[in-house]
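Student: any chance you can model this:
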Amino acid sequence: MYRVLHRNLCTLIQPTAEAATTAAATTAAADATVTNFKSISQDIFKEQNFKRLVDKFKKASDVDSFRTKNSFYGAIVRRLAVAKCFNYVEDILEHQKQYSDISKEGFNARLITLYGKSGMHRNARKVFDEMPERNCTRTVFSFNALLAAYLHSSKFESVHRLFNKLPKELSIEPDLVSYNTVLKALCENDSFDSALSLFSEMDKKELKPDLITFNTMLDQLYSKGRFEEGEKIWNQMDVKGVEPDIRSYNSRLVGLALEKRTNEAADFLVEMEKKGVKSDIFSINALIKGFVNEDNLEEAKKWYGEIAKSSYDPDKTTFATFVPFLCEKGELKLAIEVCKEFFNIQCRVDASLLQLVVDKLVSESLISEAKEIVEHAKTNRYSRYKLNLPADE
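Tutor: Reported below is the predicted structural model:
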């Protein structure tokens, strides 16, 4: 009986032990892969010489798992593009075409997207056009990547032209993402009538606009002074059953402020918060800008004061709007306090803004205060500003 029980117990334990060994090996391999990628990525990130960086990146691309790291690809390409090293962007991305992944639509769409975000729309189009040569089917997925590439490259008219042309040629049915991309391009190009027409066309295609659709339209219409059209789109949100978010509300706040209806905008902000949508710095900036435009110093000061009660800090736009207004109104004491707040939170602003304050203080014979601003600017931790102070002062 003992031998039978022992044999049965061993039979039960053995597979479990084997499974545990296999699992441990799999985990170890996964950990090694993660560690290896971390080591490789850190080496590439730390590389300051772009030629060596590109060579290391291309070598790392030989590893299958490395080619799945979309965010890492994006970070490196963005770094090269910001440095205007477009030849190196092309070197990295063209190198990817040698791998078997290039037969997959997703991989092609990634290359198209990376080229687009680098402003290299012609290269993006070339990748798209070459897909049939690789036996890779082009669907609305890669088509949308192409539209976005032209959008990121600021080729707004081309986005609309491709939208009208390619679906018929390639038997592709545009989807909501396609429409949202074209709407964005039309709005960026100030082609608002065409955007509104396309928005209406979505109903005929039985495409329900989403929050991205509405926010794109609201942001552009309200900010460009097309308030009445913006209001029509705003009302459509309720009809279509789309709940506005903070970005939607901020767009309308901007629209009301531009219409010099800032008191109404302030009431609207209160209404917004009662609905559970918390205001942010963009909300307050809209009100400050509105009251500055209406020459209402007290209300502008009041809403700047609201920032101190909130969980967020003023930003570059806050200072650029508020500080010149304070100088214009002779509120130099408050202007100095606001500048000190700017230094405290280490916010980057244009040096001309600080120079304006210094010049105004000097013109009012507040020399020691002007020197204080200049010294703060010199020793600011992240952005040291060189400001001019009259030599004879």
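Student: contacts and neighbour counts: CA atoms only from here.
Tutor: OK.
Student: all helices for the stretch 251-393 of the chain, in order.
Tutor: Here the stretch 251-393 of the chain has its helices, by DSSP state H, counting those that start in this stretch, at 262-274, 281-293, 297-308, 316-328, 332-344, 351-363, 367-379.
Student: which of those is buried the deepest?
Tutor: Compared across the helices of the stretch 251-393 of the chain, helix 281-293 shows the largest average neighbour count, a mean of 23 (mean count of other Cα atoms under 10 Å).
Student: here's the other one to compare against:
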Amino acid sequence: MSVLSRVRRYSTAVLSPNSSSPLTSKQKSRAALHLLKSESNPERILEICRAASLSPDSHLDRRAFSLAVSKLASANHFSGIRRFLEELKSRSDLCNEQFLSHAIVLYGQAKMLDHALRTFTDDLSPPRSVKSLNSLLLAAILAKNYKEVSRIYLEFPSKYSIQPNADTYNTVIKAFSESASTSSVYSVLTEMDRNNVKPNVTTLNNTLSGFYREEKFEEVGKMLKLMEEKYGVFPAISTYNVRMLSLCKLKRASEAKALFDGMVCNGRKPNSVSYACLIHGFCKEGDLEEAQRLFRDMKRRGFSPDGDCYFTLVHFFCLAGDFQAAFLLAKESMGKAWVPNFSTMKTLVIGLASVSKVDLAKDLISQIKDKFPDNAHKWDEIQAQLPQ
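Tutor: The predicted structure follows:
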């Protein structure tokens, strides 16, 4: 048997043991992502990733990489992350800047910024590009090391002869916004002017997010005016969404709704994200009536709520003790193959039983067990505690 045949058989045995034929690349990716969602054993996670031969060229693979690293980091299995990524660097198809830049980001996600820095300085061949610089800046943000973001931004472009681009500056602005240093954005704008790099909508959005986080509401108006008059950058729908989300995080959902209404009156069309921001905001403030009204209006206007929108509503209706409404929303969500997390569904099942809806609770358990047979034993235990 050839080496390639043995590799294919190994991959199939790990990713789809019931399959009798080799998996395609996309099938491997989907199988790996599915298995990783429920896997908690670090060595098994690594085995799944190796069997799938993941590559950053594929969107599915990037999701699998990220999920695997997140789970390994949560398990404090940092040696496994290092070992796995170092193994990948030796793969002939991954000896390129694209993968190394992705590895830098993954190290940042795992809070292993020293390894991200070493990958940039030691593994990338000169001349290093702005793409790898931007990946390193993002890694520092993911690691929540904002001091390193500033150091990299100030030192690395000249040290490695890299010309920053709009993405570079926007990433630095994002770091300032997240670290309560949004006033420093003005110096970045000056640097952009000096290097003839024009700000864009992302520049505006990242800046506004920071000013809202610091509750510098006057600066929001100033920045909107500056961007429009000096740079010709006008608010996009994403800008309105950033502003609404920021207000909702500050428990100012009514102000976010006023912004939404003003946007609509001015002829700007909202999108599903606009509604989701408001729904989550009103739920957090306990105004479930307004949240549900927005949910109905969202569907009436032809926008499709995503899974997170359903999960938010189910969770907060359960907290409010309205288990009938939560049940209807959960059923609708599950009909779209979106199932709220175990904790929320357990609360819903027990809540339904507490209001004499035992049959609905058992029906819900039956559906969940069909979708997640690996957790069937947990639901059997819960069902045994319900009134018979």
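Student: quick TM-score on the pair, please.
Tutor: Taking TM-score structural alignment, normalised by the length of the second structure as the basis, the two superposed chains have a TM-score of 0.68; 336 aligned residues with a Cα RMSD of 4.2 Å.
Student: re earlier: tabulate the helices of the stretch 251-393 of the first structure (CSV), appending distance to residue 82 of the first structure.
Tutor: Converted to CSV, those look like this (distance: least, Cα to Cα, whole Å):
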stretch, distance to residue 82 of the first structure
helix 262-274, 37
helix 281-293, 26
helix 297-308, 33
helix 316-328, 21
helix 332-344, 27
helix 351-363, 22
helix 367-379, 27
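Student: for those, which one sits closest to residue 109 of the first structure?
Tutor: Of all those, helix 281-293 sits nearest to residue 109 of the first structure, with 33.5 Å by Cα to Cα.
Student: and that closest one, how far out from the chain middle?
Tutor: Distance, stretch centre to chain centre, for helix 281-293 of the first structure: 22 Å (Cα atoms, centre = their mean, to the nearest Å).
Student: superposed on the second structure, what's the mean shift for that helix?
Tutor: For helix 281-293 of the first structure, the mean deviation from the second structure after alignment is 2.4 Å (mean Cα distance after the TM-score superposition for the first structure).
Student: what is that helix packed up against?
Tutor: Counting contacts by 3 or more Cα pairs under 8 Å, 6 or more residues apart in numbering; DSSP states H and E, helix 281-293 of the first structure packs against helix 246-258, helix 262-274, helix 297-308, helix 316-328.
Student: for residue 282 of the first structure, find the nearest of those.
Tutor: Residue 282 of the first structure lies closest, by Cα to Cα, to one member of these: helix 246-258, at 6.7 Å.
Student: show residues contacting the closest one.
Tutor: If you take Cα atoms under 8 Å, 6 or more residues apart in numbering as the criterion, helix 246-258 of the first structure is touched by 214-215, 218-219, 222-223, 225, 227, 230, 262, 264-265, 268-269, 272, 277-279, 282-283, 286-287, 289-291.
Student: repeat that for 7 Å
Tutor: Helix 246-258 of the first structure is contacted by residues 215, 218-219, 222-223, 225, 227, 262, 265, 277, 279, 282-283, 286-287, 290 when judged by Cα atoms under 7 Å, 6 or more residues apart in numbering.
Student: quick check: the two most widely separated of those?
Tutor: The most widely separated members of the contacts of helix 246-258 of the first structure, counting by Cα to Cα, are 225 and 277 (24.4 Å).
Student: what is the neighbour count of the counterpart of residue 348 of the first structure in the second structure?
Tutor: Residue 348 of the first structure maps onto residue 339 in the second structure, with residues paired by TM-score structural alignment. Residue 339 of the second structure: 21 surrounding residues under other Cα atoms under 10 Å.
Student: excluding sequence neighbours, find me the nearest residue to residue 339 of the second structure.
Tutor: Excluding the flanking residues, the one nearest residue 339 of the second structure by Cα to Cα, 6 or more residues apart in numbering is residue 333, at 6.5 Å.
Student: ok, now how distant is residue 216 of the second structure from residue 12 of the second structure?
Tutor: Going from residue 216 of the second structure to residue 12 of the second structure by Cα to Cα, to the nearest Å gives 55 Å.
Student: right, I'll leave it there.
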